[in-house]
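**Student:** attaching a predicted model along with its sequence, questions to come.
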Amino acid sequence: MNHDARTNATAALRIIPREQHVISRKNISKAALRVLYRLNEAGYQAYLVGGAVRDLLLGGHPKDFDVATNATPEEVKKLFRNSRLIGRRFRLAHVVYGPEIIEVATFRGTGEEDASAGDRHIVDGRIVRDNVWGSIEEDAIRRDFRVNALYYDISDFSVRDYVGGMQDVENRVLHLIGDPATRYREDPVRMLRAVRLAAKLNFRIDAAASAPFAELGPLLADAAPARLFDESLKLFLAGHGLKSFHMLEQTGLLKFMFPATARALKRGDKALRALIEQGLANTDARLAEGKSVTPAFLFAVLLWGEVRDLAHTWITKGMESTAAWDRAAAQVVAEQCQRVAIPRRFTLTMEEIWALQPRFEQVQRKRVFRLMTHPRFRAAFDFLLLRAAESPAINELGQWWAHAQQLPHETLAAALAGVPQGSVAEPAAAAAKPRKRRRRKPAGKSGHKSDSV
């Protein structure tokens, strides 16, 4: 970090003794405590640092525990046989205890950008490698947000605050350390991190920290697409996806991450907004219940509006329906993957979910049973239910398919016996026909249920 970035990034050390904070060792992982104690006993400084300290102060239960020390990575490696050194951009040690990994980082220094000593490399303001060691004071002002620069001292159980992080925890606000524009140029992903932390912690972003978003948002295009995929999972699949989405919109960053989503919403499609918000709310609810979620479904939700609109445009121009949907999906996925590198295993599922949507309107007997046995039927059906706000016909169609899955195989077959095998029916009419047929004909023998669910 240069001198400009450190402007306003210094503060008098404030030590919060054990009796004045809520952090208890019983809430710290045993593995992290073992690392802290061993480093301390070997004569090194050792602190719990970052998100774990912040979350413990807020009464949370951190999953990850990071340690900062004045021991070099090589010294940590000598001290812990169960450790390995990783990283080129930021060299650090991973100490492994069964399934748990404690990340141990050496205090980072604030050496000048052109310093020949140390291992720091900066390109166009972005730090691409940084292995200059320093003091704990330097390490504190090198961190991104004040709330992430708090240190829990294992030697006396106090919390050390060098930049005003404790006050920000109390005020529930996010301030960047140093000049915001400089810090974002060093690493543009910090803008997304600000949004994610604010959503997760229910904090507000300080006005000075959010002011550069409009000007510097385009720098996200320079970030590695694979890294942005990881960031998108943290934004949307960590239990606070709906709030993260709203904050991305409010801060103007959505268009830099998901341009197709931003374009579709800008057209004022209330049904699309309802679909996205309900999809994110459902995902948050599933995570809160400990249920599994898939990125494929969520990305299918976020990109649906553009895919649907493109497919309908090409169909009205005379393109065959299946070809139009395939082309729309391919175009939207290709554009999105230039920004966020969604793995192929997920984009294939997304394309299948989209391609099955028009097939729900085909309620002829053979097509219904063929669709019910499709491997992606359940995901595609859940997606159809999210589309209920698009029109009364789509809403009714979703209700019909929900009812159809509850019927015994032979009862459903009898209900569908009279539906024409011709072209795609209008959704509302198609949804009504099976119910009328079922009232006229006897239910028949009780058969096995469809294996669609």
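**Tutor:** That came through fine. Numbering: from 1, shown residues only.
**Student:** going forward, measure contacts between C-alpha atoms and count neighbours the same way
**Tutor:** OK.
**Student:** hang on, residue 5 packs against residue 185?
**Tutor:** No - here residue 5 lies out of contact with residue 185, judged by Cα atoms under 8 Å, at a distance of 10.4 Å.
**Student:** who's in contact with the helix ranked longest in the chain?
**Tutor:** Counting by DSSP state H, the longest helix found in the chain is helix 295-316. Residues outside helix 295-316 that contact it (Cα atoms under 8 Å, 6 or more residues apart in numbering) are 233, 237, 260-261, 263-265, 272, 275-276, 279-280, 283, 321, 324-325, 327-329, 332, 346-347, 349-351, 353-354, 379, 383.
**Student:** and the following helix or strand past it, what does it pack onto?
**Tutor:** As assigned by DSSP states H and E, the chain's next helix or strand after helix 295-316 is helix 321-339. If you count contacts as 3 or more Cα pairs under 8 Å, 6 or more residues apart in numbering; DSSP states H and E, helix 321-339 packs onto helix 225-236, helix 259-266, helix 295-316, helix 344-356.
**Student:** count the residues that sit near residue 309.
**Tutor:** Residues lying near residue 309 (other Cα atoms under 10 Å) number 14.
**Student:** that should have said residue 202, apologies.
**Tutor:** As a burial measure, residue 202 scores 13 neighbours (other Cα under 10 Å).
**Student:** now it: closest residue in space, sequence neighbours ignored.
**Tutor:** Distances taken as Cα to Cα, 6 or more residues apart in numbering put residue 172 closest to residue 202, at 7.4 Å, once the chain neighbours are dropped.
**Student:** do residue 274 as well
**Tutor:** residue 389 (7.0 Å).
**Student:** in a strand, that neighbour, correct?
**Tutor:** No - checked against DSSP: H, G, I helix; E, B strand; the rest coil, residue 389 lies outside a strand; its state is helix.
**Student:** now for it: which residues touch it?
**Tutor:** Residues in contact with residue 389, defined by Cα under 8 Å, 6+ apart, are 271, 272, 274, 275, 395.
**Student:** now, the residues you listed that are in strands?
**Tutor:** Among those, DSSP state E puts none in strands.
**Student:** out of these, which end up buried?
**Tutor:** Among the contacts of residue 389, those scoring as buried are 271, 272, 274, 275, 395 (criterion: 16 or more other Cα atoms under 10 Å).
**Student:** please tabulate those residues in a markdown table, including the columns distance to residue 371.
**Tutor:** Formatted as a markdown table, those follow (distance: Cα to Cα, whole Å):
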| residue | distance to residue 371 |
| --- | --- |
| 271 | 25 |
| 272 | 25 |
| 274 | 26 |
| 275 | 23 |
| 395 | 19 |
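**Student:** want to compare, so here's the second one:
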Amino acid sequence: MRSITEFIRRAIPRGLRRNSEKSAEIVAPQLPQVRVITRDQHGISRRNISNGALRVLYRLNEAGFEAFLVGGAVRDLLLGGHPKDFDIATNATPEQVRGLFRNCRLIGRRFRLAHVVFGQEIVEVATFRGIGEEGNVDRHVVDGRIVRDNVYGSIEEDAIRRDFRVNALYYNIADFSVRDYVGGMQDLEARILHLIGDPEQRYREDPVRMLRAVRLAAKLEFRIDDTAEKPFARLGQLLCDAAPARLFDESLKLFLSGHGLASFRELDRSGLLQFVFPSTATALKRSRGTEFRLLLERGLANTDERVQAGKSVTPAFLFALLLWGGVRERAERAIAGGTDAADAWGDAGEAVIQEQVGRVAIPRRFSLVMEEIWALQPRFEQRLKKRVMRLLSHPRFRAAYDFLVVRAQADPELEELADWWEQAQAVEPAELGELLAQPAAVATTAVSEGAVPKTAARKRRRRRRRKPAGSGSDEQPADS
């Protein structure tokens, strides 16, 4: 087999020819030679492949079509993992696949795919992608980005159209062998990620590939090859033009798949964080960036633990963590300038979210929760009976309290406050008085995390006490 370097040089001599007006042409490459890894040379067992995927593979094979498990599932099986999703590549067209399965629906305009549904499992079936011909109406490229691509071809063409070499491995149901056309097995052994083809051209086709590189490196604990990472600095700005809804989906894959902390570190190290979460990247460079980084890493580690334990996680909490630094900074500036604390926190949260949704489309059902989590943080300082009872009954109390706990893990000065609220949740309402009688040792700690400054809180209480002349003690201010 020719060397990988030679293959990349000869397979796509000049990459994709881009044309912003017409459909694109790909220069016909010299197709790669296959390396066949026989059943006795790899560790993939059909016991680790889902029943739905096996049914599709066998049905296609029995109907006379080629059928291969492909992509991440093959990669993860070879690494000893347990994939959740199984994708299939075949020479059958989407319409032919639908003809074999009544439980099949065709989706997509950019990439035409067949989805075969087995209860909760969806098996995605794609026809081998081809390299196309000049003027082909089924492939269209605008400013270097592929906007439609339904040109079908051979398995060799399909292999060189994929993104990373480790994702271009094919498990053949006909003889249980693995086919390697681009050196994917070599990369698995070296634990490195190489992009197939010219990196700059492939990123211009689809800038989100840069984020996929980061995500795969974090998930697999692989190193991104220098030639694949070098264009990040120059082309990262292209992510600003990617569809915000698509970046939202990619963000969930980065941070809510059990390797969020590693993904964050890779994003930051590679310089891509600033293009996806600019507020986060800016806050990390401020004077309190070290403190913010500690909070982020602790929160993401907690999220990873929940995912790995099979517990639920919410995107609202994730994005509240990522954007906290920017929100806190804005709120503190506004409060220092004389703005009412509640207004300052509300305005800061809304402003940061509005900036962020231009890059990552956070659905309103999540952004509303985020704003409430942030707004409730200063209220944890107000340990007066009526306010404690109100906060405990707030529908977002638990999420806000969990956020406080993460803050306390990053800032030891908040530990007593978090412990106090943990006790408050455990006692009966009648016993709150005794708990409230305990000395408040954290009145000055909140400012370090952006809560209501003590002086501002005192001013508001004095104004309220002047109205009802001769009213009760300091422990019973007017709360209406």
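**Tutor:** Done, it's in. Keep in mind it's a predicted model, so treat the numbers as computed, not measured.
**Student:** for the two chains, what TM-score is obtained?
**Tutor:** With the length set by TM-score structural alignment, normalised by the length of structure 1, the two chains reach a TM-score of 0.90; 425 aligned residues with a Cα RMSD of 2.2 Å.
**Student:** which of the buried ones among the contacts of residue 389 of structure 1 lies closest to residue 66 of structure 1?
**Tutor:** Checking those against residue 66 of structure 1 by Cα to Cα gives residue 275 as the nearest, at 38.0 Å.
**Student:** give the equivalent position in structure 2 for the closest one.
**Tutor:** In structure 2, residue 275 of structure 1 lines up with residue 295, judged by TM-score structural alignment.
**Student:** surely its match and residue 405 touch.
**Tutor:** No - contact between residue 295 of structure 2 and residue 405 fails when scored by Cα under 8 Å: they sit 10.1 Å apart.
**Student:** mutual contacts of these two, please.
**Tutor:** Shared contacts of residue 295 of structure 2 and residue 405 (Cα under 8 Å, 6+ apart): none.
**Student:** chain neighbours aside, what residue packs nearest to residue 321 of structure 1?
**Tutor:** The shortest distance from residue 321 of structure 1 to any non-neighbouring residue, by Cα to Cα, 6+ apart, is to residue 315 (5.9 Å).
**Student:** just the helices in the stretch 351-453 of structure 1 please.
**Tutor:** Taking DSSP state H, counting those that start in this stretch as the test, the helices found in the stretch 351-453 of structure 1 are 365-372, 377-386, 392-404, 409-416, 427-440.
**Student:** nearest to residue 189 of structure 1, out of the ones you listed?
**Tutor:** Closest to residue 189 of structure 1 of the helices of the stretch 351-453 of structure 1, according to Cα to Cα: helix 377-386, at 30.5 Å.
**Student:** check the mean deviation of the closest one from structure 2.
**Tutor:** Mean deviation of helix 377-386 of structure 1 relative to structure 2 after superposition (mean Cα distance after the TM-score superposition for structure 1): 1.2 Å.
**Student:** corresponding residues in structure 2 for that helix?
**Tutor:** Under TM-score structural alignment, helix 377-386 of structure 1 corresponds to residues 397-406 of structure 2.
**Student:** which one, of the helices of the stretch 351-453 of structure 1, ends up nearest to residue 70 of structure 1?
**Tutor:** Minimum separation from residue 70 of structure 1 across the helices of the stretch 351-453 of structure 1 (Cα to Cα) falls at helix 377-386, 50.4 Å.
**Student:** residues near the residue nearest to residue 321 of structure 1, how many?
**Tutor:** 16.
**Student:** thought residue 213 of structure 1 was touching residue 192?
**Tutor:** No - Residue 213 of structure 1 lies out of contact with residue 192 (Cα under 8 Å); the separation is 9.7 Å.
**Student:** mutual contacts of those two, please.
**Tutor:** What both residue 213 of structure 1 and residue 192 touch, as defined by Cα under 8 Å, 6+ apart, is the set residue 253.
**Student:** and the match of helix 377-386 of structure 1, how far out from the chain middle?
**Tutor:** 22 Å (Cα atoms, centre = their mean, to the nearest Å).
**Student:** buried sites along that stretch?
**Tutor:** 397, 399, 400, 401, 403, 404, 405, 406.
**Student:** nearest to residue 104 of structure 2, of those residues?
**Tutor:** So of these, ranked by how close each gets to residue 104 of structure 2 (Cα to Cα), first place is residue 399, at 39.8 Å.
**Student:** residue 207 of structure 1 -> structure 2?
**Tutor:** Counting by TM-score structural alignment, residue 207 of structure 1 corresponds to residue 226 in structure 2.
**Student:** hang on, the earlier thing: the buried ones among the contacts of residue 389 of structure 1 in helices, which ones?
**Tutor:** When those are checked against helices (DSSP H), the matches are 271, 272, 274, 275, 395.
**Student:** which ones are touching the second one?
**Tutor:** The reference is to residue 272 of structure 1. 265, 304, 305, 387, 389, 390.
**Student:** circling back to that earlier point, buried among the contacts of helix 295-316 of structure 1? Make that a ChimeraX selection.
**Tutor:** Here is the ChimeraX command that picks out the buried ones among the contacts of helix 295-316 of structure 1, judged by 16+ other Cα under 10 Å:
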select :237,260,261,264,265,272,275,276,279,280,283,321,324,325,327,328,329,332,346,347,349,350,351,353,354,379,383
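**Student:** related to what we said a few turns ago, could you dump the buried residues of stretch 397-406 of structure 2 to CSV with distance to residue 105 of structure 2?
**Tutor:** Listed next are these as CSV, based on distance: Cα to Cα, whole Å:
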residue, distance to residue 105 of structure 2
397, 42
399, 39
400, 42
401, 44
403, 42
404, 46
405, 46
406, 44
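**Student:** residue 447 of structure 2: which of the residues you listed is nearest?
**Tutor:** residue 404 (13.6 Å).
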